[in-house]
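In: Let me see the structure of the following:
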Amino acid sequence: MNNDIFPCLWYDGDAKESAEFYAKVFNGRITADTPMVMNIDLFGQKLMLLNGGPHFKKNASVSFMVICETEDEVQHYWDQLSEGGMILMPLDSYSWSKKYGWVQDRCGVTWQIFLGEKSGDQKIIPTLMFIHENNGKAMEAIRLYTRTFPNSKIGNVLRYGDGSEGHPIPEPAENIQHAHFEIDGYSLFCMDNSYNHQFDFNEGISMVVMTDTQEETDRYWNALTADGGRASMCGWLKDPFGFSWQIVPKRLIQLMSDPDPEKAQKVVQVMMTMQKIVIEDLEKAYNSQV
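Out: The predicted structure follows:
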């Protein structure tokens, strides 16, 4: 499984509490524990939790589909994730799944618990909802993402015109009801939705892409900021649909983790001035004399 691409959840000081909760719910393990960053491993998948402050709140524009093999497994996750949370679609039998429910847990993260078959070995699949001015653009986004990343493919695509499934709001026939795609072997789902939700994509949930070289960093950065995307700070960007990505060279993590705190701090200081991360400038800071 490709763990160079993984989701990042934004927190205001409570990342550790959330990491411990998910490790318990999904029988996972915490793999990094720092005041700023918690990493957890769930079913061999990496999830990053970032204590970034009060600026952003997670919302249901990005949810996480959990593919379950038995009804008991669905119930097990549902009972824990719904406790203290908010039910968005009750756990029930639907035309697309014998047992399914949609819930926002007490930590603000949204989950779709689904009885069905996995298309690969990835059990938890981020699901992007294209709403407001992005409604109707899910397929455009899929094409951008799959042509940007290597080893990508478009899987099953179900349009609303292919069968309504009793959706409460009429949707254009060409809009995406559900689609599966992979970027460099990492699975995602997406959908269009016409409902006037009181939220949209923000930095509360982003995707991290770890890169090996400057050329790779540049390629992703340029592709995702083109045609209406925009650069942010410290390797963050918004793509043309407002979805947030972090393009992070692995060398940055190595230099920031140097046992010499003075060298590591110099790297951090230079990184804080950057939009796109430039490895050469990090190396210069690391090797500079005090």
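In: going forward, measure contacts between C-alpha atoms and count neighbours the same way
Out: OK.
In: Quick one: the strands in the stretch 51-200 of the chain, in order.
Out: Assigned by DSSP state E, counting those that start in this stretch, the strands in the stretch 51-200 of the chain fall at 62-68, 86-94, 97-104, 110-115, 124-130, 153-159, 176-183, 186-192.
In: Next, the angle strand 186-192 makes with the first one.
Out: Using axes from the mean of the first three to the mean of the last three C-alpha atoms, to 10 degrees, the direction of strand 62-68 lies 120 degrees away from that of strand 186-192.
In: ok, back up a step: dump the strands of the stretch 51-200 of the chain into CSV; add mean neighbour count and distance to T211 as well.
Out: CSV is the format used below for the strands of the stretch 51-200 of the chain (neighbours: other C-alpha atoms under 10 Å; distance: least, C-alpha to C-alpha, whole Å):
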stretch, mean neighbour count, distance to T211
strand 62-68, 22, 23
strand 86-94, 14, 36
strand 97-104, 21, 32
strand 110-115, 25, 28
strand 124-130, 23, 20
strand 153-159, 16, 20
strand 176-183, 21, 14
strand 186-192, 24, 15
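In: And this one, please, so the two structures can be compared:
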Amino acid sequence: MISKNTICLWYDKDAEEAANFYASVFPDSKVTAVHRAPGDFPGGQQGQVLTVEFTVCGVPCVGLNGGPIFKHSEAFSFQIATDNQEETDRYWNAIIGNGGAASECGWCKDKWGLSWQITPRVLTDAMAKGGEVAQRAFQAMMKMSKIDVAQIEAAVRG
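Out: As a prediction, the model looks like this:
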């Protein structure tokens, strides 16, 4: 059963592959249902995967195989909080290593074009402190692609 509020993500034709990948990488993530077309439709045939219900870190999602009309953009991203460098590296490397691309300041994009922010809690905690601590952490982050926890901790210490 679909939750009251569910994020719907548009894919060309790979919603099931994407959902299975997310479920294999992130905790509290799984594919819960795959729905196939009951008949032929414009641009598709009976039996093709139409939608996939899944969760990413407990967040309910539906992947819709809607064709190539719409693309993902940075206007939507998943922000994944990490507790240490090992966890940061694991998620970042999984996304990049599966056909994704690195960006700046902890952002990366998976092979389907969906954006991810792999964000160590030490960074968000530093930003929440405000003042000089936030300024130092921000300046350190601005030089990074994948976030380096040790460099953020050093910036926080001053």
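In: against structure 2, where does stretch 224-240 of structure 1 fall?
Out: Using TM-score structural alignment, the residues of structure 2 aligned to stretch 224-240 of structure 1 are 95-111.
In: mind listing what's buried in that stretch?
Out: Neighbour-count burial for stretch 95-111 of structure 2, with 16 or more other C-alpha atoms under 10 Å as criterion, is recorded at I95, G100, A101, A102, C105, G106, W107, C108, K109, D110.
In: Of those residues, which belong to strands?
Out: Secondary structure from DSSP state E places A101, A102, W107, C108, K109 of the buried residues of stretch 95-111 of structure 2 in strands.
In: Pull the number of nearby residues for the aligned residue in structure 1 for M141 of structure 2.
Out: Under the alignment (TM-score structural alignment), M141 of structure 2 pairs with M271 of structure 1. As a burial measure, M271 of structure 1 scores 22 neighbours (other C-alpha atoms under 10 Å).
In: Next: the one 10 residues further on.
Out: For D281 of structure 1, the number of neighbouring residues by other C-alpha under 10 Å comes to 14.
In: next one: M1 of structure 2
Out: Count around M1 of structure 2 with other C-alpha under 10 Å applied: 6.
In: Adding distance to A264 of structure 1, write the strands of the stretch 51-200 of structure 1 out as JSON lines.
Out: Converted to JSON lines, these look like this (distance: least, C-alpha to C-alpha, whole Å):
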{"stretch": "strand 62-68", "distance to A264 of structure 1": "33"}
{"stretch": "strand 86-94", "distance to A264 of structure 1": "42"}
{"stretch": "strand 97-104", "distance to A264 of structure 1": "38"}
{"stretch": "strand 110-115", "distance to A264 of structure 1": "35"}
{"stretch": "strand 124-130", "distance to A264 of structure 1": "33"}
{"stretch": "strand 153-159", "distance to A264 of structure 1": "38"}
{"stretch": "strand 176-183", "distance to A264 of structure 1": "32"}
{"stretch": "strand 186-192", "distance to A264 of structure 1": "31"}
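In: what's the span of the match of stretch 224-240 of structure 1 from first residue to last?
Out: 8 Å (C-alpha to C-alpha, to the nearest Å).
In: what does stretch 173-187 of structure 1 give?
Out: For stretch 173-187 of structure 1, the end-to-end distance is 25 Å (C-alpha to C-alpha).
In: So which residues make contact with it?
Out: With C-alpha atoms under 8 Å, 6 or more residues apart in numbering as the contact definition, stretch 173-187 of structure 1 has outside contacts at 1-2, 5, 122, 125-126, 135-139, 142, 145-146, 149-162, 188-193.
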